[in-house]
Structure formats: C-alpha cells, structure tokens
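Peer 1: Dropping the sequence and predicted coords here.
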Amino acid sequence: MAVFVLDRHKKPLMPCSEKRARKLLEKGRARVHRLMPFSIRLVDRTVNDSVLQPVTLKLDPGSKATGIAVVRESETIDEETGEIKTTVYVLTLFELQHRGKQISESLTARRQMRRRRRGNLRYRAPRFLNRTKPKGWLAPSLQHRVDTVSAWVQRFQRLAPITGIAQELVRFDLQQMENPEISGVEYQQGTLHGFETKEYLLEKWNRECAYCGTKNIPLQVEHIQPKANGGSHRVSNLTLACQPCNQKKGAQAIEIFLAKAPKRLAKIKAQVKRPLKDASAVNSTRWALFNALKATGLPILTGSGGRTKFNRSTLGIPKDHALDAACVGIMEAIHHWDKPALAIKATGRGSYQRTRLNAFGFPRGYLTRQKRIKGFQTGDMVKAEVPTGKKIGSYRGRVAVRASGSFNIQTATGLIQGISHRYCKVTQRADGYGYSQQLNPKEVALAGDPLSLPALKGGVSRGKSR
C-alpha cells in the first residue's frame, strides 16, 4: 500500500510507495509518525517544497462496514469523440468495520436491567412525554456509523492532500427506476438501468427465486404481471426467478401459475408491497453522513449503488467493500486496485459500566476504577519480547490489561494469554480501533474461482478484451 507522508510541520504531502518510505527511513530523512495507518514524517522538507496532485477520498457506506479508498484521478480527452475519460489510480484501501450491533445490544441490555429494577422491584410513578428528540435524531447505533466515518475522513485529511470526496449516496436510483423517462429513453434502455434494477431486486427478494425459493443460482428478472397481459416494467411489477420457473410460468398470470401454492402466492403479494428491508435506516444514515461531509468544505460527488456495480462488473473488479469504494463514480479505467486493504475495526474506548450485573439487574461485582494498569490500557498496540518460559517468543498486537499485570495480546494468529507487563512495550496508544491486514483481493478471487477474473497485471480499461 501507499505510505502517507507528512512534512516537518505535519502538513500532508503526496503518499509514496513502501520502497521509497523504507529508503527515507534508512537514510534518516524521515521518522515514523504513526504505525496504523502507517505514515512517516519528513525532517528536511515542507509542503512549499513539494508538488501536490489531486487526491480523492472515496466512500462506500454500509450497515456493517464502510469501504474507503484513497485514489488519484487523471482526466484525458478522447481525440476521436472529444469526451473526457477518467482514469483512477488506487493508492490505498481500507475497510472500516462498525460496531452498531454491539451498541444496540448494550443499550437493550441496559434498558431491560433498569426496567426490571424500577418497574418490578420498586414502584415508580409513570412518566410520559418528558423527553424530546431533536430534528434529525438518529439511534445511537446509526449515529455511530456517521460519527466514525466522519472522524476517519478528518483523519485522512490530516494524512493526505485530499481535494475531493466521492460518496455512494444511495443504494439504488429509485426515482430513475420508477420513472425512467425522467432522463430520456437512453437511460431506460441503457446498461446502467439494468444494474440499478437487478441489484435492487436482489436485495428485495433475498437473492432467491420467488417461486421455488432456490438460492445460489443465476436468477432472471421476471414480470409478475406478464407483459402480454399489460404488465409494466416498473420495479413494483418485477421479481426474480430461476430459469426453469421463468420458462414454466411463461405468460400465465401469477394467480394461475401458483393456484396450487396459495401460501407462496400470498407471500409474493405481501413482499411486493413491503419496502426494501432497512432502506429507511440506511438512507437516513447516508444522508446524515452526506450532510456531515459537507462541513469539510470539500467538493462532494455522489453516485448510486447501481453505478458502482456497473463499474465493478465492467472493469472486472471482485466484490469487496474497499474495492466498491474505489469504483464509486464515473470512470473508464482503474489501476493498482489489486492490493490488500487495511481492516479497521471499531472497538470503542472502554465502558462506563463499573459493576457486573446478575440476572435481576443488581450488582454482583465491581470492575477496576482505572483504565491504565502498569502504564498500559486495553487497546494499546504493544510489542512483547518474552525471553524464557512457556510463552517464549516475540508478539505484536492489541493488549487487554488486567489488574494483576498479566495481560492478553491479540495477535494476527490468535490470542496469547498471560504475558507479563514487564515484557511489553507500547508501539501505539489505543485510539478506539483495532487493525489487521486483509489478503490480496485478486488472490482471494482467483483462489475461489480461477476463471472469475482476467489475467490482469495492473489495470483494466473498458473496451479491451478481458
């Protein structure tokens, strides 16, 4: 991956390669500024002595993880058509894993314990309408996603000369699908419209055949009300079906085709009227993130999930959160995408809870009142050199402290228990996140299916054989 570079005054410069960063460190021209994400600080250069290129930060927000890509874009003009073509060069990739589920479960447990103590074990007069929610309020599990992504955007602004942000704002262009004529017949008949619709249907119908429930097979877009009987192309009249069911149904009405399966018929009719699962929560989170990103003052470009999938499929890029972020927006070619992503897992900064609770919500034990033990706290990145004993060896990872001074270290290969604090040395203080290196996406895809990807050496361009 590219290494972030800062000048002597901690101002961001253009990222460099790992090889160049290693040479700068060996010659004493740079110091290690931070381990994760790895960044160096030059001691003999300022931002005025350097040439900066435009760097774009691309985001693919999701419910469980958000893909982040730091890229450099270049635009060229096609001499034949005069069109502007955009080429993307990926500098580094990240996958930010949220902990919204843990936050929701913790709040639920706390609420149940309080309700048990206040309602069943002692009387408290009921109170209503004593709390108001501000405009734009989000549940803590959703607000966490917005705050976490916003914090990392600000961090990347301090590490790289970010000149613009590209965000996948909406999963599907619903307005275009419901009214294709809004942008002319070209959009309705274009390739992108098919990607928008197919991706929407895959999410809505749980990626299975609506008629037989078969999964993990190629699915076709099926008209619930046949076109021969006046059925429209709107998404409200579309579903997914496997090839045998699609051929068997033909131009029959769904009531006739499923006459012997009334439960399946009722389920399909109910699913047609049901909105996309979690659509309101996801959309509210993305709009809240968009409004938060506007506060950075940088220009923001937006795109849809259909456009991202279109770019990824056309350019032969495997499915991955970080690579989805790199494919956001309009582009004609992408280079250097086959590099591992840094997984960033939100772990939090500890808990305010100071007691263990029993089944009835009452304290059964007390936790330590101090976070730091022997100069360490849970979440610190440490290096441990154990000279003797059963745990002899060298370990690097995230530490979990104990009051006894015997710590646990979470390494890339597993959990190592019972390491004395005397053998530990802090390499990076806890910042509320855990870090791990992912595998090369191209190697993972090729290992799963040798024919799933073309033989690429550094870039893919549209219009070429793949």
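Peer 2: Great, that's in hand.

Peer 1: Please make it C-alpha for all contacts and neighbour counts, starting now.
Peer 2: OK.

Peer 1: Ile254 and Ala65, how far apart?
Peer 2: Distance of Ile254 to Ala65, computed by CA to CA, to the nearest Å: 38 Å.

Peer 1: mind listing the strands in the stretch 101-250 of the chain by residue range?
Peer 2: Under the criterion DSSP state E, counting those that start in this stretch, the stretch 101-250 of the chain carries strands at the ranges 162-170, 220-223, 238-241.

Peer 1: what's the most buried one of these?
Peer 2: strand 238-241 (a mean of 24; mean count of other CA atoms under 10 Å).

Peer 1: Measure how far that strand is from the centre of its chain, please.
Peer 2: Remark: strand 238-241 is offset 28 Å from the chain centroid, using CA atoms, centre = their mean, to the nearest Å.

Peer 1: contacts for it?
Peer 2: Contacts of strand 238-241 with the rest of the structure, by CA atoms under 8 Å, 6 or more residues apart in numbering, involve 201-202, 205, 207-211, 219-224.

Peer 1: Let me have those in TSV, extended by distance to Leu298.
Peer 2: As requested, those are exported to TSV (distance: CA to CA, whole Å):
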residue	distance to Leu298
Leu201	34
Leu202	34
Trp205	38
Arg207	37
Glu208	41
Cys209	44
Ala210	44
Tyr211	48
Leu219	41
Gln220	41
Val221	40
Glu222	43
His223	43
Ile224	45
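
Peer 1: Take this one as well and set it beside the first:
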Amino acid sequence: MAVLVLNKQGKPLMPCSEKRARLLLERGRAVVHRQMPFTIRLKHRIDGAVQPLRLKLDPGSRITGLALVREVETVDVETGEVRREAHPLLLAELQQRGASIRDALTQRAAFRRRRRSQLRYRAARFLNRTRPKGWLAPSLRHRVATAQAWVTRLRRLAPVTALSMESVRFDMQQLLNPEISGVEYQQGALLGYEVREYLLEKWGRQCAYCGTGNVPLQVEHIQPKAKGGSNRVSNLTLACRQCNEKKGKRDVRDFLAHAPQRLARILVQATAPLRDAAAVNSTRRALYRVLAATGLPVEASSGGRTKYNRHLHHIPKTHCLDALCVGQVDAVGRWQRPVLAIKACGRGSYQRTLLDKYGFPRGYLTRQKRHFGFQTGDRVRAIVPSGKNVGTHVGRVAVRSRGSFNIQTPAGVVQDISHRHCSLIQRADGYGYCHQPAVRERNA
C-alpha cells in the first residue's frame, strides 16, 4: 500500500512506497502525520512534482468501496484512441452504520410514544411533518455524508484531480454515438449486465433450485415463456446448467413438487423487493450532486460497465476492486494490494442509561467523556509486561472510569488492560480501522 505524503506546509504530494517512507522516517526527514490511512509529513520539502490522481467510489448499501488510482493515459498512434491504465495506490472499504441509525431512531420513537401516552393525553395527529423535495432518511443521509467526508479527507491527503462513481447513466450511449436512437439507445451496449448483477445479489449467487454456489449460473424463467411467462425480473432467477436443463419448459410448481418448502421460498423471494438496491438507488443522485459540488470533474458509470471491466481484466469481486473498475479502464496495474477496512462507529451517544431488552435500566454511563487522557475510540498501543494479557495490543480502546480498558484488536477484544500500559497513537475520529490481506485469487 502506498504511503500518503504531505509537504512542510501540509499540502499533498505524490504518495510514495513503504520503503521510501521508512527511509525518510529513519533519516529524520519526515514525521508521522496520521496513522490511518498512514501519512507522513516532510520536514524540509515544500514543492514537488505531482501527477493526476483519480478517486473512485463504488457506493453500496452497507459498504462503499474506495480506490485511489494513478492514471496513465496513452494515445494509439494508428486509431488516435485514448487508453486509460489505472494503477491503484490505496484500496479501502468503508462500512456504514445506517442500520444502527435506523434502529436507534425506531427505539427513540417508541420511547417518545410511551411518554406521550403516559404523562398526559394527546390527540392523535398525522401529516404534521413537512419534508422538502429530495429528502432522505437519516440512515440514507449517513451514507452520503460518510462518502463525502472521506472524499474531503483524501483530497487533503493526496492530490486528487478527478472523481469517478458507479451510477446508471444511459446518456453515455448518445455521447459515444450521436446517431443512436430507438431501442438500441434504450438497451445500450451493456444490455444484460445490469439485470444479471441484480439477480446475483437477489439470489445470493447460487442456484435457486439446488443451492449450489461457485458454479456458472444461467438466467432462468420461473414460469416458462412457453406457458405465458414474461421477462420481468420478478419472473427471473438463476440456475445451474443441470437444473436448468432438467426443469426445461416445466412449471416451477411441477418441477419442485417434491420440495414444497423450497418452492415456497422461491415464490416468496421472487416477488420480494431488494431493499439494498432501493437504498443505493435513492442515494445515487444525492451523492453525485455532492461530488459535483467539489468542483472536480466527475465521471459517472453504470454497474454493468464495472462488471464488464472486472471480467475483462480477471479481477475478483470485492467492494474496493469494484471501485477500481468503475468508469473507463483499459488496463489495470497491480491490484493485489492490502485493503484498509474502515468502519463507521460514531462519536458516542448522549444517552446516559443502558437498557435491557425490556426497556428497564441496567447501568449508567458517566458524563465525563475522557478518563486518564483517553476516550472511547482512540487508537492505542498497550504493552502489557505480565499477566494473562501479556504482549503488545494495538486497536480501538473503550475506556472506563476505574482505569481498566478494553481494546478492540483484529484478533478480538482484549479486556481489563490498565491505562498505565496504554500509549496514544491516534485520536478518535468516529471510525475504526484494520488492514486486510490482499485478494490473490479470483472468486468463482
């Protein structure tokens, strides 16, 4: 993974290799500016040559993929076509906490209703909340806000000159071919990729009839077209070659007459909405407006093109590698790089009482946020000389007023570590970090 570099005045320069950063730190020519993502600041250098970097995003309902790439553009002498080769410098996956926000708001609404009925009678009211055009729920607004925050943060740490995001944009067909019209314009060159990707997410990337995974899957009609079935996505599923040939033109009820439970599951799942896809679709335009407000050129590309690029360059499917394949990608450099996992943890809560599942208090939190110079969320290093937790532990700390802390490490939670053994690495910023190994093989 490349190391981000700042000059003496705190302005971003070109990232360097880990070896180069280690030499600069050992020789005293740089200091550590930030641990996650690892950034150094030069002590004497002000200027330096920078190359254009592009920050790519693959927004998802739970995880957003981030890829900071250096693009090398070459022009074909014969055709005059511009080819874009991407060299990834930083790969990261941002895990949102939209589900926890939704659950917290649901619980707060339940408490509010209870107080209203308990304290005094209030007449029923409805339609007393006005929502402006383009309103998003707090859990959805959080997805846009976290992506915006990390775009702003990476722009401060690296010379980002362009942005790319995955979004549906059919006008790209007309830009490539001004004479395109009719059905050809509506379908586009990547017809089938969007529907297939939707079905893969909906059916869990396995055969709907036998449950087999990691095999080539075929798009199959639940109700055969020979018996009046349509091409609607609610009538489409995925099946392996053996099940598809065995089913043939039979109705699904006849084919699974011996397995009524599996038949019922398929019929229910066929008409069930894809909640995650709805969340991504509702935040797509809001995120695009946020990125466009930065003043940088924004490239919007469809999910079908992302999948096409991934298959073309034989890259496995992960969120960060999907971000790497967003937009025009004619060639890819070394994508086998470690991944920085970022988890949105929040900055704490105003709630001072812990409740059990029945709503009764089971504990109280102190009003003081910092104890012994530490607060929950700080990244610390604990060197324990003896005892059951002997060793070195690095991770996110959870403080207590008595001075016995817990540390969340990649291997698990280490409990009851004295504050005297802890040293601060990075102040809490609302996120938890850990490094994941690079993906080496392509997923089936």
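Peer 2: Now that the structure is in, tell me what you want to look at. Computed from a predicted structure; not experimentally measured.

Peer 1: corresponding residues in structure 1 for stretch 300-311 of structure 2?
Peer 2: Under TM-score structural alignment, the match for stretch 300-311 of structure 2 in structure 1 covers residues 302-313.

Peer 1: what about the matching stretch, how far off from structure 2?
Peer 2: Average distance between stretch 302-313 of structure 1 and its aligned residues in structure 2, after superposition and using mean CA distance after the TM-score superposition for structure 1, equals 1.1 Å.

Peer 1: The alignment partner in structure 1 of Leu424 of structure 2: helix or strand, and which one exactly?
Peer 2: Aligned counterpart of Leu424 of structure 2 in structure 1: Val426 (TM-score structural alignment). Assigned by DSSP states H and E, Val426 of structure 1 falls within strand 424-428.

Peer 1: Could you do Asp44 of structure 1 as well?
Peer 2: Asp44 of structure 1 belongs to no helix or strand, assigned by DSSP H and E.

Peer 1: can you tell me which residues contact it?
Peer 2: Per CA under 8 Å, 6+ apart, neighbours of Asp44 of structure 1: 7-8, 29.

Peer 1: what's the answer for Arg402 of structure 2, then?
Peer 2: If you count contacts by CA under 8 Å, 6+ apart, then Arg402 of structure 2 has nothing around it.

Peer 1: Return the residue of structure 1 aligned against it.
Peer 2: By TM-score structural alignment, Arg402 of structure 2 lines up with Ser404 in structure 1.

Peer 1: ok, now how distant is that match from Cys424 of structure 1?
Peer 2: In terms of CA to CA, Ser404 of structure 1 sits 14 Å off from Cys424 of structure 1.

Peer 1: again with Val282 of structure 1
Peer 2: According to CA to CA, Val282 of structure 1 and Cys424 of structure 1 sit 42 Å apart.

Peer 1: Give me the more crowded residue out of these two.
Peer 2: Cys424 (21 against 18; other CA atoms under 10 Å).

Peer 1: Quick check: which element contains the residue nearest to the more buried one when sequence neighbours are not counted?
Peer 2: Sequence neighbours aside, Ala384 is the residue nearest to Cys424 of structure 1 in space, at 4.3 Å (criterion: CA to CA, 6 or more residues apart in numbering). Under the criterion of DSSP H and E, Ala384 of structure 1 resides in strand 381-386.

Peer 1: how big's the offset between that strand and structure 2?
Peer 2: With mean CA distance after the TM-score superposition for structure 1, strand 381-386 of structure 1 departs from structure 2 by a mean of 1.9 Å once superposed.

Peer 1: how about that strand, which residues of structure 2 does it hit?
Peer 2: Strand 381-386 of structure 1 maps onto residues 379-384 of structure 2, going by TM-score structural alignment.
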